[in-house]
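Fold the following, please.
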Amino acid sequence: MSRTALRICPLCEATCGLTLTLDGSRVTGARGDRDDVFSKGFICPKGAAFPAVDADPDRLRGPLVRVDGELREVSWEEAFDAVAAGLRPVVERHGPHAVGVVLGNPNVHTVAGALYPPLLIAGLGTRSVFTASTVDQMPKHVSSGLLFGDAHAIPVPDLDRTDHLLLIGANPLESNGSLCTAPDFPGRLRALRARGGTLTVVDPRRTRTARLADRHVAVRPGTDALLLAAMASVLVEEHLVDLGECAPHVQGVAELADALKDFTPEAVAPACDVDADTVRVLARELAAAPTAAVYGRIGSCTVPHGTLASWLVDVLNILTGNLDRPGGALFPRAATDKPPRPAGPGRGFALGRWHSRVSRHPEAKGELPLAALAEEIDTATDAGEPLRALVVVAANPVLSAPDGDRLDKALGSLDFMVSVDPYLNETSRHAHVVLPPPPPAQSPHHDFAFNTLAVRNQVRYTRPALPPEPGRMPETEILARLVLAATGRHGTDPEAVDRLVVHQTLGKAVNDPHSPVHGRDPEELAGLLTGRDGPERRLDMMLRLGPYGDGFGADPDGLTLDRLLAHPHGIDLGPLSPRLPQPLKTRSGRVELLPEPIAADLPRLRAALGERPDGLVLVGRRHLRSNNSWMHNVPALTGGTNRCTLQIHPDDAERLGVRDGQPVRVRGAGGEVTAPAEVTDALRRGVVSLPHGWGHDRPGTRLRHAAADPGVNVNQLLDGSLLDPLSGNAVLNGVPVEIAPETASGPGTGAASGAGHGAPAGLPGPGG
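Okay, the predicted model is just below:
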C-alpha cells in the first residue's frame, strides 16, 4: 500500500519541501509540499527526479576494500578495520599534515556532512584541508571575513521586498540560487517585476535569467570587478553615497573613495566592453531606487579578481545604504546559529596563517586551494612531507578541480585513500576503502548551512522517509566511525563522538555569562535532550541554545526538537531584519570598508585596465536539470538541452569555419578537448561556453548511464596555475582558448587529450 512522507530536497541550495510517495521500500513519486513554510509547493526537475536519484542502480550498497589491487565488497567491520590500519601509520610515521581531507559540496546538504567533518579535521590535527569552496565561493567568504570579521557573515538580497536587483555572474533560473537560499527564485524574480521593480543582469551570456531582465549587460568575461569599481566611483564622484542607518557602523569611506578614483567609467569601458554611459546609468539607478540589492555569484567569483568583485558587491550595497535594511541585503539568522553575543570588537579575520607546501599558497578560512591538491601529493620539497593519504568525503576533484589528469595520476600514488561516496566515480575509483552512504530517502535532513543564507528565517527538519535497507549504515554513523578510526579510537562506540560534542558544548555554554544556561549543571542539561540518536540530540541542543531556542526552559515558547517535530512542514521565523552591529566580528567592531589585503590587491586590478583578451575566452554554464558531476547518471536529468556542447556565437563560428553540431577542438593551457558545436547568439562575440561536471570517460568507474554519453571535462583546458591570490579560488571563467573545427585525423567527438597537465570540471556533488 502506498503512503507519503515529507522530505527536504538535498539536490540544490533551494531546499524545497517535497512530499514523497512510498511503496514498500521504494520512493515512487515526488511532488512539491504545498504546506512547506518556505517553498510552498515549488519543485524543479531535480526534485521531481528524486525517486530516480534515490533508486539509481549504480549506487554502491556496501563498503569496498582494495585487495590485491581490486575493490571488493566487505563487511562494515572489515572496512573500518582497513581505514584504521591505513590512516594511523601515515599519521604516526609522517605527521598529521601528511593526511589530507577533501570535502565536496554535498557535505552542506546532509546532516552528517555538517556535523562530523569538522571533528575529523580537528581530530587529525591536519592543515591539509581542501574543499569545493575554492572552485566556487571562497572569494565571498574572504571578502565577508575582511569586511565584517566573519567569513560566514554573508548578506543575502531581500528578494521579496527589494525594488531593484542587480545580478552579476548569476543565473538563478538555472542554478536555483547559490549563497542565497530561495525556493522558487524564478518566481521571486517575476514577482519583483510584477510589483514594478527593476531587474538588471550582468552576464556575457543571454541566459534565461537575462531574458527575464529589464536590462542585460553583456560584460566581457573576467572584468566584473572593474565594472563594479567604476559603479562605486560614480557614486563617489556624483555625491550619491548615502550609508543610511548603517553609517555609524562603517569606517573607511574616504579611504575607499581615494582607492577607487582611477576606476572611472571611461577608464574601465574598453576593458569591460561596456560603454561609460551604461556604467553611469547602472550606478545612478542603484542609488535612486527606494531599496536595492546587488548579488554576485559563481561567474564573478571564478575569475582572476574574484575576491575584489565579491568585496565590491557589498561595497555597492553599503554605499547606497542598502546593507542591513529591508529590501536591501541582510544577514539571515538561522535557528542553529550561536546565540547573539553583545556587539563590540571581535577577533577579526586573518589570511595566510599557513601556506601550501609547494607553491606557498596562503590558507583561507582554514583551507588550501583545491587546485593545489595534485602538487601537494606528487611534488617533493624541503618544506615538509608530501601528502601520503587522503580522506575524501562526497567529492570528485578529478572532475571538479583544475589539473585533473595530473590529480588522477597523483591519487594512484598515495599510500592510502578512503572515500565516502555513494558511487565509484572518477575519484573514488582510486580509494583503498569506499564507504557508501545510503540514498537520501533513508537519511534525515536539516539545512544547517543553507538556513544561514536563506531569504527568510525558517526552520525545518525531516526524519528519514525510509529505514536503512539491510546491509546499509546511516551516514551519520559512517562519519562518526570514520572520525574514530582516523584518530586512533577505532572500536569505540560511535555514540561516544556525539556524547563528547554535547559534553564540550554544554560545558562552554554554562560558563558563558551571555548564555541562557549560564551557571547550570551541564549533565542535567544533557539529560534533558531528546532525539532518537546522537545527531538528533545534537540538533536539539543547537536549537535550544540558538537565537530562537527555549534555553533549556528559560523561554517556554522557544524552539526545541520536539516542537520542530510537531511542525512537519516547518516553522516560519519571519522575514529578515536589520542586525548590525551584532554580526560584526572585526577588530574595530565596525564594517571595515577598505581592509589592508583588499587595498594591497587593487594595483593588480588597476593593471587590468590595460588588458585585452587575445582571441576567444571560455566561460562555463549551468543547467537546471544538472548538479555538478553526479546527476549525469540519472537518465531523467540528461538529454534535451542538458548536453555537453561548445556554445559559440554565429559570427565567431563563421570566421573559424565551425558548423552547428559538428565536432570542434578546444585548446587551453592545460590540454585539449573535442565537443560538438552549438552555434547560438545567446552569448556575446569572442566568448565560448562549455558546461562543467562532464568527462565521464575514465576507466574503472561504475556510472553506466553517464559513461554512455560522457561529454568532455572543461577543466581539462586549465593547468591549475591561475588562482585568485587572496582566496586561492581557481580561475575557471574568462580564460583564453583556441578553437578549430575537428578534422578527420584528429580525435573524435568527446575525446580529450592532455597538452601538459589536464584539468577537470565543475563543482562536486555527492560523488561529484
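
C-alpha from now on. contacts and neighbour counts both.
Will do.

ranges for the strands of the stretch 201-350 of the chain?
Ranges of strands in the stretch 201-350 of the chain, per DSSP state E, counting those that start in this stretch, are 215-217, 250-251, 293-296, 329-330.

Deepest-packed of these, please.
strand 329-330 (a mean of 28; mean count of other Cα atoms under 10 Å).

What are the contacting residues of that strand?
Contacts with strand 329-330, where a contact means Cα atoms under 8 Å, 6 or more residues apart in numbering, come from 155-158, 292-294, 317, 322-324, 576-579.

Could you also give me the structure for this second sequence? I'd like to compare it with the first:
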Amino acid sequence: MNTSRTLPRTCPLCEAVCGLEITLDADDHVTAVRGDKADPFSRGFICPKGATLGHLDEDPDRLTAPMIRDRATNTWRAVSWDEAFGVIRERLPQVTAAHGNQSAGLYLGNPNAHTVAGALYVPLLIRALATRNLFSASTSDQMPKQVASGLMFGDPLTVAVPDLDRTDYLLMLGANPLESNGSLCTAPDFPGRLKALRQRGGKFVVVDPRRTRTAKLADEHLFVRPGSDAYLLFGIVRTLFAEDLTDVRVPVRGLDEVRDAAAPFTPEVVAERTGVAADTVVRLARELAAAPTAAVYARIGTCTAEFGTVTQWLVDVINALTGNLDSPGGAMFANGAALGIVRTRAFRLGRWNSRVRELPEAMGELPVATLADEILTPGDGQIRAMVTVAGNPVLSAPSGPRLADAFAGLDFMVSVDRYLNETTRHADVILPPPRILQSPHYDFALLNFAVHNYARYSRPLLPLGPDELSESEIMARLALAITGQETQPGVDPLAAVDEFVIAGTLHKAGLSERRSELLGENTIEQRIDMMVRLGPYGEWAVDPVRPVESPGGSRPQARRDDRGDDADGSDSAHAGGDVAESPAHPVFRTGLNLQVLLDNPHGIDLGPLEPRLPGLLLTASKQVDLAPEALLADVARLHERLADAAPAMVLVGRRHLRSNNSWLHNVPPLVGGANRCTLHIHPDDMTRLGLDGHAVVKSAAGALTVDLEPTEDIMPGVVSLPHGWGHGDSDQSVARAHAGVNANALTDDSLVDAPSGNAVFNGVPVTLTPA
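All right, here's what the predicted structure looks like:
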C-alpha cells in the first residue's frame, strides 16, 4: 500500500520564493521535490538548491537538542530546553546588570528573511536586549540600496524593482541571477524571464568584471573594473543631460543638482576609470532613452563596493531621468499582501553612531564591519555578550578571523542555529530550530520586492515532536530568558506575545471588536490573518488596490508612442468583480484573508505591478529626492578618487548556483562539480605572474593559499573567490571535507561604503605570488 503524499510548499532557500511539491513517505522522509506547476508565479521552475531541500531538512549533522558548552574543557552536551533557557536566564542578565544594556549585541543572519519566526519575533528579541548594538547580514549585502531608497523615497523598504515581464531594455550591473536566482528582485525563473525579454525583441545588457552565466545569456556583456560602476552610471547621467534625453514622469526635486554633480564625469573621463569605452557609455544612454520601456538594475557586486550607495542612487536617477521610474516596463514598486511596517516619517540616516569608529546607524542597525571593534575595544559600552540568530559571520563578514577571535573572548554567547559551525562554536548555548518542514512559511519581506504581485502561505508539513519547540517559541522564550523572566506554568509565552501584538495592532486600526473574527490554528496564523486582512488586498484594507482591469493571465507590454503616453492605454478592459478569470489562473484583488490563502495553497496572483507614486513617498517634499545631501557629499569623494591610481590586481566575490552564502555546503548533492572554492584568474595574469596551480593571495587584511582556476571569463587584473567557504572549524562533515578557504580573511573591515557602512568585498587590492 502506497502511503506517500505530495504536498505544496514555498521554497525558503533564496529570494525567488518558488513553489515546490514535496513528496513524503510514511516515515515522513522526503522522497522527491519538484517544481509546483500550479504556482502562478514560479510555474514549475526549480533550481538545484530547491531540489535538494529534503537533504537539508534531514541533514544528519543538524542539531536536534539544545547544547551547552563547558568552557573549561570546550566540550558540548545536549540538555533539555528548560536547562538551556535557565542558563541564559542566569548568565546573560548578569552581564547586562554589571555593564549595562549596551554590553549586549545581536547579529541576525540571512535566513531570518526567509522564516516566519525571523519576521515576527526578532523585534521581540531586540526589545528584550534593549541595545543599540544590532548587526545583520544586511550590511554585508543590500544596505546601500535601502539607504539610497530611503533618502530618495523616504522609506528604505520602498525599493524599485525591474518590471521584468514587460520591459524592452534591461541594463544589469553586478548581478548574476542565473546563479543567485535574483536579489532585492523576487523573480522565480529569472533565467526564463530574461529569455522571454529577448524573445519579444527586447535587449539585455550585463556589466560585470566576470563573464558570468547571466552575462553569457545577454545580448551584450561589458567588462568593467570592479568598484567603478558609479563612474559608468554618472557618464550615462551626464550624457542624458548633455543630449537632452531626459523625460521625467514622476514628481522630483533636485534635477539641477544632479546635472551639476554629473558634469565632471564625461564619457571620456569615466572610460579611463571603468574600462568601458566612451562611445559605449554614450550609446548606453541613448539606448536607455530611446527604448519604449527600460530598467536599470544593480545588485550585490555594486552594493559591496566602496561607492555602493552612490551607485544604487544613480540606478534610480537614471530610471527617473528616462521616464521609466514607476512606469510599466520600467522600475516599479511591488505591493505585498501583508501589512508591513507603517512609517509616517521620512527615513533618517545616522540617528546614532557606533562607539569605536562612529559609523552611522541605518534602519536601526550598525555596520557588521565594526562588530569586532565593538567587542575587542575596552571601555564603556564594550560588547561582552552576543546573541546570534541563523548567521555565520565568521565566514560571511569582513575580516572573519578577527571576528572569530572577538567571539572567543566574549563573557557569554547564545546562538539560535541548526549547526555547530565556525560562529556557533564560540557560543555557550545553542538553541536549534526544528526541521524546515515543521515550520510555517510566508514571505513577509521578499514579496515586497517581487516583479509581480503575489501571495502564498504554507502550513507546516510535519508536526513537532514531544520534545521539540517551534522556532517562534524558541524566540519568545529566549526573549523572556534575556530579561531574566521564567516561563509561567500554564502560560504559553508565544501566545501571550501574539495576543499583545494583535490587540495593539487592531486597536490602532480601530478594529478591536473584530478580534474574534481572526482565523488560524494558533496565534501565529491569527497574526498572519490579521496582516493580510489589513494589507492592500485584505477585507479590512484601509487603502485597497483598485479593481482589476486586465485578464489575469495576460501580461501586456506597455509601449510608448514617441516617448508620449502609453500607446495601448491601460492593461485592458475587464469590468466588475473582485476576481478576473483567465485561462491560466485568477487574479485576486480584494477580500484576502488566511482562508483564501489556505484555499489556494499553490499561491495567489495579485496582478502585475502598478504605478504607486506619489502615494508611497514619505519625503518632506512629497517628491522623489534626486539629490539627497548625504549622497551629493559622497560624490565629492568619488570625484577625488579619480586622481588615485587603480590597483594592479583586485579581488571580487562569486556566487554559485548550488550554494547560498555559507549554509548549503553540507548538502552532498550541492558540493562538487563547478561548485568549487577556487580562485578564478585570467590566463594572461597567470603567465605574467609566473603562477601555476596554486598561489598565495595577500591583502591588507591577511593572506590565503588558494587553488587557481584559469578562465578567460574574468577580465585581466581581476581575481575571484566564492563567498562563504572555509569550513575548517565546523562539525558539518560534508562542509568540512570540502572546506575551501575563507575569502573574508582577505577583506578588510576597516573599509566600508561611507553613507551606509556596508562592507566592501569587491575591488579589494591584492597581490599574488607563487605558492
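
Need the TM-score from the superposition.
Scored against TM-score structural alignment, normalised by the length of structure 1, the superposed chains reach a TM-score of 0.92; 718 aligned residues with a Cα RMSD of 1.5 Å.

ok so, going back, considering the contacts of strand 329-330 of structure 1, which is situated nearest to residue 10 of structure 1?
residue 156 (20.4 Å; Cα to Cα).

Surely the closest one touches residue 296?
No. If you go by Cα atoms under 8 Å, residue 156 of structure 1 and residue 296 don't touch, sitting 10.0 Å apart.

and residue 546 of structure 1, how far is that from residue 38 of structure 1?
Separation of residue 546 of structure 1 from residue 38 of structure 1 (Cα to Cα, to the nearest Å): 20 Å.

higher neighbour count, those two?
residue 38 (27 against 24; other Cα atoms under 10 Å).

Check which helix or strand that one maps to.
Using DSSP states H and E, residue 38 of structure 1 maps to neither a helix nor a strand.

Return the residue of structure 2 aligned against it.
In structure 2, the residue paired with residue 38 of structure 1 according to TM-score structural alignment is residue 41.

on that earlier part again, between which two of the contacts of strand 329-330 of structure 1 is the distance greatest?
Taking Cα to Cα, no two of the contacts of strand 329-330 of structure 1 sit farther apart than 294 and 579, at 18.6 Å.

mind listing the strands for the stretch 401-550 of structure 1?
Using DSSP E, counting those that start in this stretch, strands in the stretch 401-550 of structure 1 cover 416-420, 433-435, 456-459.

So which of those strands has the densest surroundings on average?
strand 433-435 (a mean of 29).

what stretch of structure 2 does that strand fall on?
So strand 433-435 of structure 1 is aligned with residues 429-431, judged by TM-score structural alignment.

mean shift of that stretch relative to structure 1?
Its aligned residues in structure 1 lie a mean 0.5 Å from stretch 429-431 of structure 2 after superposition (mean Cα distance after the TM-score superposition for structure 1).

on that earlier part again, for the strands of the stretch 401-550 of structure 1, which one sits closest to residue 73 of structure 1?
The nearest among the strands of the stretch 401-550 of structure 1, by Cα to Cα, is strand 433-435 at 9.3 Å.

now that closest one, how far from the chain's geometric center?
Centroid separation for strand 433-435 of structure 1 versus its chain: 24 Å, with Cα atoms, centre = their mean, to the nearest Å.

Packing partners of that strand?
Secondary-structure packing of strand 433-435 of structure 1 (3 or more Cα pairs under 8 Å, 6 or more residues apart in numbering; DSSP states H and E): strand 64-67, helix 76-94, strand 416-420.

Let me know which of the ones you listed is tucked in deepest.
Comparing these by mean count of other Cα under 10 Å gives strand 416-420 as most buried, with a mean of 26.

any idea how far residue 641 of structure 2 lies from residue 228 of structure 2?
10 Å.

circling back: if I look at the match of residue 38 of structure 1, how far off is residue 16 of structure 2?
From residue 41 of structure 2 to residue 16 of structure 2 the distance is 10 Å (Cα to Cα).

overlap in contacts of those two?
If you check residue 41 of structure 2 and residue 16 against Cα under 8 Å, 6+ apart, the residues they both contact are residue 188.

residues of stretch 351-363 of structure 2 that come out buried?
For stretch 351-363 of structure 2, a neighbour-count test (16 or more other Cα atoms under 10 Å) marks 353-356, 359-363 as buried.

give me every residue that touches the equivalent of residue 228 of structure 1 over in structure 2.
In structure 2, the residue matched to residue 228 of structure 1 (TM-score structural alignment) is residue 233. Taking Cα under 8 Å, 6+ apart, we find residue 233 of structure 2 in contact with 311, 314-315, 318.

Now, those that are in helices?
Among the contacts of residue 233 of structure 2, the members falling in helices (DSSP state H) are 311, 314-315, 318.

Tabulate those in JSON lines, adding columns for distance to residue 54 of structure 2.
Output for those, formatted as JSON lines (distance: Cα to Cα, whole Å):
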{"residue": "311", "distance to residue 54 of structure 2": "39"}
{"residue": "314", "distance to residue 54 of structure 2": "42"}
{"residue": "315", "distance to residue 54 of structure 2": "39"}
{"residue": "318", "distance to residue 54 of structure 2": "43"}
